[in-house]
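A.B. asks: predicted model follows, preceded by the sequence.
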Amino acid sequence: MPRACGLELTPTTLRAVVVDGSPKGWRVTAYAEKEIPPPAEGVDPKEAYAKEVAAFIVEAKLPRGVLIPSLAAAHATIREVSLPFGSDEQLRKTVKFELESHSHAIDVEQVVVDFVRVDQKEKQTYLLAFAAEKKDVKARIDQMTLARIDPPSIDFDATAALNAILNSGGLNGTDAFVALYATRAGCFHYFVSGGLKLLRVLPLGSAEDGFEGKASAEVGRTLLRVSSGQDLPEVLVCGDADDLPGLAARIARETGVKARAIELMPEGLEFEGAEKARRAGGAALGLALKGIGLDRVGIDLRREEFTYERKTDQLKRAVAMLLLMVNIFLGLWAYKAWADRGFVQGRTKDLMAVERKMWKDLFPEEKEPAKPLEAFRSRKAEWQESQGGGGHPVPVSALNYWAMLFNKIQVQNKFFISTLTVSAAPGQAQIKLGGTADPAPEVERIWTAIRTEKAFANAKAPATTLDKGMWRWDMDIPLVTEESPK
């Protein structure tokens, strides 16, 4: 089941309520609280407080998935304002500036503002506006970050307590009432009629002397303000006071209005600290209910630069940024490729012009081919082939000389050829032979036979040397061709 935790933070106490369930049905599963000791001498109070909050979350084993912390409404600016707009978008754009005109102590650039609608008359919208200092909101988020928590919402303790009242079973179906939520540090006073109409934060702690009399007097003032000649609404009292039924009885006696005490926590709590939860856990309960989707007031201070983003939204934004960077890179790459293509095409045209000019210079009488470079390669291959440098292992022009040479070599004794080279060039050609023979006259006899061929008439006398019982010989044969010099 969905699980949420509400964390009420005061300067002296931390209170947490854990709720399981959904708006259709829920139950309180745990409560924890901790007194905040004064900081040690020389220690930064803010840093010490943040560490106490982080330690409390760990010690109480609070769920970190959905945790809603509170801000003190006593430090907020709360004013009734009216604007000539009806849409939320228009109201949010202007409510901050209208609030500044009602409270000159605030700087619109340094506050986060939210509101609830109080009434709508013709083209005028009446609001109850709440402003919190941005530094306070940021400090609360930083405290949660230290505890490795990203709260999806931040609410005031006063509106959180009202959320608990509105979701409790003590209303008995009424939608108009005056409520007093008491705490040891102060009281929250509400008037609700189909929605929140009035909220007062009273510096009146339930442990003060004469608390009941002062609280009854404040309720009387509120009743006078909201009566408008109509029937007075019922008064509900709840929270951390020593005698809530006695307080309700005194209010009823002094104001003449029906008053009763209500329980905010459901019945049947069986966990440790259940009694403390009943007395002081109202605000934390309202925060936890907000976490599971039961928010009947609608105040959220995570706005403007503090707007909450779900992990999936953060991932989507990161992916969107990555895709944007990839698209920019691909665009730049495509532009560079296009520019490079134009450069290459230009250079190719220049080279082709050079090739055509070379062809005309070398072969002025021939028709210019479509691809001069390929024609040059073909002509070169033909010339190399004619000079023995083509694709054949033996030059074509040399094969005839080989045939004539071997036709003249008629071996009678040992005669071995180990090297044979034929070189041919325009106007001259030559054959070089080398090998071994035995006896030496065999070399002389074969040389004489070779010279009988007209092409080999210029054969030079062989050089012979004795090497390991065999005669090593070398023979040069300048060829006589039609192109040979006379």
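C.D. replies: Right, received. Where do you want to start?
A.B. asks: contacts, neighbours, all on C-alpha from now
C.D. replies: Fine.
A.B. asks: how many other residues sit next to the spatially closest residue to residue 431 that is not a sequence neighbour?
C.D. replies: Sequence neighbours aside, residue 422 is the residue nearest to residue 431 in space, at 4.6 Å (criterion: Cα to Cα, 6 or more residues apart in numbering). The tally of other residues near residue 422 (other Cα atoms under 10 Å) stands at 20.
A.B. asks: and for residue 205?
C.D. replies: 17.
A.B. asks: got the contact list for it?
C.D. replies: Each residue near residue 205 by Cα atoms under 8 Å, 6 or more residues apart in numbering is listed here: 182, 183, 184, 185, 186, 187, 211.
A.B. asks: quick check: which element contains it?
C.D. replies: Here residue 205 sits in a region with no helix or strand, counting by DSSP states H and E.
A.B. asks: just checking, residue 29 touches residue 18?
C.D. replies: Yes - taking contacts as Cα atoms under 8 Å, residue 29 lies within contact range of residue 18: 5.7 Å.
A.B. asks: which of the two has more neighbours?
C.D. replies: Taking other Cα under 10 Å, residue 29 and residue 18 do not tie; residue 18 has more neighbours (25 against 15).
A.B. asks: list the residues that contact the more buried one.
C.D. replies: Neighbours of residue 18 in contact, by Cα under 8 Å, 6+ apart: 3, 4, 5, 6, 28, 29, 30, 31, 62, 63, 285, 288.
A.B. asks: now the first one, nearest residue through space, not along the chain?
C.D. replies: Among residues not flanking residue 3 along the chain, residue 20 sits closest, at 4.5 Å (Cα to Cα, 6+ apart).
A.B. asks: this is the other structure I want to compare:
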Amino acid sequence: MALHAGIEIDGSDVSIAVVDSTAKQTVIIDYIEAKIIGDSSEERLASLESVLHGALENHGSKTIEVVSSIPTRMSTLREISVPFTNEDVISKTIRYESEGHLPSASIDDLIIEFIKCSETEDSSRLLISAVQKKIVGAHLEMLREGGVDPVQVEVDATALATSLHVSRPDLRGGRTLLIGMEAGHTTFVLLEEGRVMKIRSTSNHLQPSAIPSLATSATGSASGTVEGFETTPSESAVEFADLMQGSESDEDPGGEEELAIAVVSDEDFERLNAEMTSSPTLPPADPEEVIGRLFTEIERTFAGILMRSPLDRIVVSGGAACDLGISDRLAEEYEVPAQQLRVCDEIETGMPMALIDRCNRSGGVSVGLALQSAGQGLTRFDFRKEEFRYERRFAKLLPGLMLMGLILCFMSVTWLVESHREKQYRKAEYETVRSNEEAVYMARFGESPKSSKPNYMRSAENKISALKGVGSGSTRQKLVQYLPGMDLIKDVTGGVSSANPKVYPTWKSIEINGAKKKNGVSTVIFEVPDAASGERVITALEQRSKYFNIEDDIKPAGDRKKVTLKLKLKSSITETDGRR
């Protein structure tokens, strides 16, 4: 399960909120505030890396998705109208539509994001925010040095609006002015029926941290530059501060002062404003003076809106707002309910009370960023576009995987081609063997087997067995085999002549049956002088004969003896298959 973290880096101040969000509940499980220390940029980067590692590694092996923010004062804000209502069409044409409203910078050097504030049947009113690409690149590089790659980058104003939207659903209706005040700058967000309508960021002359800012000195104007980590106020910044003091004093400004204010463009206003805010040499401001300037800025920025429709409530956030207690002063001044945004009072948390108090005091932006990462953001503000588009781990591995896939595909095709060639070769070889078998079979037997796909070897064996009289299984013999007749006669005469002492019989008849049958009988008749001679002949024949078993019959024939022999083939001969 993934955790979600929001990281706000504003000058030397870092705040991190970690949220565990599921479909059933959202829990704030950690909140960290830290200072970036060091004199050189390398030391400050090392300090930031230590802060990020210490904050995120405390949560073990769980995956943490991070969303970070760029201060609103580092962007250029404009309200424009476009002749489209479909957000996909607006996304494709926003650069072209915005170009005329950002004349001081090349549109190719900017990343532009928008919020749709309202729409009619054929047009939409947009709030656009433009940030230089090098600012976004420097921000991402700074976080990567700390081992963090955020999935999204937005402005702190929209993150603060997300915190209000999620933590106080009861305040979504009507018109709400959300004010985030920290030392050095104040952010205003006007919401109507839960939608962001206007955003503004100004300096408040409160003493910011004296530690050099880790962020670049790029200002809110589109023409700001990213030179280094330390900033110093320019002469124009001091002059602009004097103009601001003169214009907001109790006395009516003179004509020259009014002319000076009138000729300051929006780009110069935001650039000089950011330079004053980032300056470590501004003197501390009087709280009453700061609150007076706050009222003046509200009336200057929202006068036209407030004339059409009054506010329903004011919500304040930030450590400076809490220290100055501006919620009571705002409620008294504008006669509407005003309250401090306490995100941990409405969102479940498992932190100790000390962390809850710190989170309620200054954690509005970082908690909003974490909620954005968890998919609960009020807007879809994201500066990670074009060359800075976020790529998840799999997307980063995708080129290598695609190359590996191409290699495997090539190897597979090669293997298939080789396999096909081998198959064709084996097939041709098989056809040649079959053709040769058929030719041999036809030459030997003169006809083809009856089967459509014959097995020539088996057919030849069956054919030879049939010719030899051997059937398959219990099939009876089809042909009768014969033993050589002369061999049988020699077997009989040789046995008779082997009698000892010699006997010279008188042969009467020799009938030899050479058929290899169990019931086949051969008959031999001869005469001998006496019975003893007949017995010697029979005994010698039984011992000598290789083919026959002998049945004898001796009868008198005058003064001689007639011997009749019935000769049967031995079973060892009749049971063989004829192959010798």
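C.D. replies: Ah, there it is. This structure is a prediction, so every number in the text was calculated from the model and none was measured.
A.B. asks: compare the contacts of residue 18 of the first structure with the second structure and list the overlap.
C.D. replies: Retained contacts for the contacts of residue 18 of the first structure in the second structure, judged by both residues aligned by TM-score structural alignment, their matches' Cα atoms under 8 Å, are 3, 4, 5, 6, 28, 29, 30, 31, 285, 288.
A.B. asks: which of those residues sit farthest apart?
C.D. replies: Using Cα to Cα, these span at most 13.5 Å, a distance reached by 3 and 31.
A.B. asks: what packs against the helix ranked longest in the second structure?
C.D. replies: Taking DSSP state H as the assignment, the helix of the second structure that covers the most residues is helix 393-445. Judged by 3 or more Cα pairs under 8 Å, 6 or more residues apart in numbering; DSSP states H and E, the packing partners of helix 393-445 of the second structure are helix 456-468.
A.B. asks: residue 3 and residue 31 of the first structure - which one has more neighbours?
C.D. replies: Of the pair residue 3 of the first structure and residue 31, residue 31 is the one with more neighbours under other Cα under 10 Å, namely 26 against 22.
A.B. asks: got the contact list for the more buried one?
C.D. replies: Contacts of residue 31 of the first structure (Cα under 8 Å, 6+ apart): 15, 16, 17, 18, 271, 272, 273, 274, 277, 281.
A.B. asks: what of residue 49 of the second structure?
C.D. replies: Here residue 49 of the second structure is in contact with 143, 145, 146, 147 (criterion: Cα under 8 Å, 6+ apart).
A.B. asks: hmm, residue 50 and the third one touching each other?
C.D. replies: Yes - contact status for residue 146 of the second structure versus residue 50: in contact at 7.3 Å, counting by Cα under 8 Å.
A.B. asks: settle it for me: which of these two has more neighbours?
C.D. replies: It is residue 146, of residue 146 of the second structure and residue 50, that has more neighbours when counted by other Cα under 10 Å, with 18 against 14.
A.B. asks: now the contacts of residue 49 of the second structure as TSV including distance to residue 338 of the second structure and secondary structure?
C.D. replies: TSV is the format used below for these (distance: Cα to Cα, whole Å; DSSP: H, G, I helix; E, B strand; the rest coil):
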residue	distance to residue 338 of the second structure	secondary structure
143	36	helix
145	41	helix
146	39	coil
147	40	coil
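A.B. asks: preserved in the first structure, out of those residues?
C.D. replies: Shared with the first structure, among the contacts of residue 49 of the second structure: 143, 145, 146 (both residues aligned by TM-score structural alignment, their matches' Cα under 8 Å).
A.B. asks: so how far is residue 138 of the second structure from the closest residue to the first one other than its chain neighbours?
C.D. replies: In other words, residue 143 of the second structure. Nearest non-adjacent residue to residue 143 of the second structure, counting by Cα to Cα, 6+ apart: residue 149, 6.6 Å away. Residue 149 of the second structure is 13 Å from residue 138 of the second structure, where distance means Cα to Cα, to the nearest Å.
A.B. asks: repeat that for residue 201 of the second structure.
C.D. replies: For residue 201 of the second structure relative to residue 138 of the second structure (Cα to Cα), the value is 21 Å.
A.B. asks: of the two, which one has the most company?
C.D. replies: More crowded of residue 201 of the second structure and residue 138, by other Cα under 10 Å: residue 201, with 26 against 14.
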